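*Asks:* Coordinates for the following, if possible.
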Amino acid sequence: MSAMYEKLVDILGNHFAVDRGTITPEATFEDLKMDSLFLVEFLLVIQSEFDVKLEDDAATLTDTIGHVAHLLEDRTKATAQ
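*Replies:* Here you go, the predicted structure:
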């Protein structure tokens, strides 16, 4: 797994008390029993943690954790350039 994915797992586990055993790259936010309010909070934490700007619709409940990790990898690379 990528370092970004591992950081997201840490955020989900530490900030939101999601059972790490349920988190996989293919897991969606729906799979993790999260709602739209959770997703908004999660995106806010990510923006703060990684100093990136994400649109409100950057992720949906049907997106996977792996998808969000790739999105962040792309955004942080673009910010670094």
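
*Asks:* For the rest of this, base every contact and every neighbour count on C-alpha atoms.
*Replies:* Fine.

*Asks:* separation between Leu32 and Thr64?
*Replies:* Per C-alpha to C-alpha, to the nearest Å, Leu32 is found 10 Å from Thr64.

*Asks:* With neighbour numbers in mind, choose between these two.
*Replies:* Thr64 (20 against 16; other C-alpha atoms under 10 Å).

*Asks:* That one: what's its closest spatial neighbour, skipping adjacent residues?
*Replies:* Leaving aside its sequence neighbours, Thr64 sits nearest to Thr28 (C-alpha to C-alpha, 6 or more residues apart in numbering; 4.1 Å).

*Asks:* Please list all residues in contact with that neighbour.
*Replies:* Leu61, Thr62, Asp63, Thr64, Ile65 (C-alpha atoms under 8 Å, 6 or more residues apart in numbering).

*Asks:* Next, the second sequence, to be compared with the first:
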Amino acid sequence: MTPQPLAERIPVLLHEHFEVSKDLVRPEATFEELNMDSLAMAELLAIIEDEERVSLPETIPGIGPRSTLADTEQTITRILAEAHASTTAPAEGSAGAPAPVTDDSVPARAGTTGPRR
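*Replies:* As a prediction, this is how the structure comes out:
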């Protein structure tokens, strides 16, 4: 797990991997405003997966083109906390039903080709 909070890492990742201007990266900015399509969003999630050494769900409800960076950070932080907790806690039966898919859901790994350089 990376020690720097995700809220501080997302702006850096957007700038370094996707050439998003630092001036445009603010908590209320949406992926749509940053001209990031679903493939770029999936690549961002793949980068976070690699850094955190966890697998994110195939789809993440609530993360889509109109999601703000702040909402995305909160959602991913929650998922990462659960993932890290599950790797340290003993398994207790079934994980339950999968999360519902919404129109704003973006596949976490669909079509990823790795980070842009």
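
*Asks:* Tell me the residue in the second structure aligned with the residue nearest to Thr64 of the first structure.
*Replies:* For Thr28 of the first structure, the aligned residue in the second structure is Thr30 (criterion: TM-score structural alignment).

*Asks:* Next: Gln47 of the first structure.
*Replies:* Checking TM-score structural alignment: Gln47 of the first structure goes with Glu49.

*Asks:* Where does the nearest residue to that match once chain neighbours are set aside sit: helix, strand or coil?
*Replies:* In this structure, Glu49 of the second structure finds its nearest non-sequential neighbour in Ser55, 5.8 Å apart by C-alpha to C-alpha, 6+ apart. Ser55 of the second structure falls in the coil class when you classify it by DSSP: H, G, I helix; E, B strand; the rest coil.

*Asks:* Could you look up the SS state of the residue nearest the centre of the second structure?
*Replies:* Per C-alpha atoms, centre = their mean, the C-alpha nearest to the average position across the second structure is that of Leu45, at 4.0 Å. Of the three states, Leu45 of the second structure takes helix under three-state DSSP.

*Asks:* cool, and Leu39 of the second structure?
*Replies:* Leu39 of the second structure is classified as helix under three-state DSSP.

*Asks:* corresponding residue for it in the first structure?
*Replies:* Counting by TM-score structural alignment, Leu39 of the second structure corresponds to Leu37 in the first structure.

*Asks:* Arg9 of the second structure now?
*Replies:* Using TM-score structural alignment, Arg9 of the second structure sits opposite Lys7 in the first structure.

*Asks:* what are the ranges of the strands in the second structure?
*Replies:* With DSSP state E as the criterion, the second structure has strands at 59-60, 106-107.

*Asks:* Look up the counterpart of the last one in the first structure, residue range please.
*Replies:* Same thing as strand 106-107 of the second structure. Under TM-score structural alignment, there's no match for strand 106-107 of the second structure.
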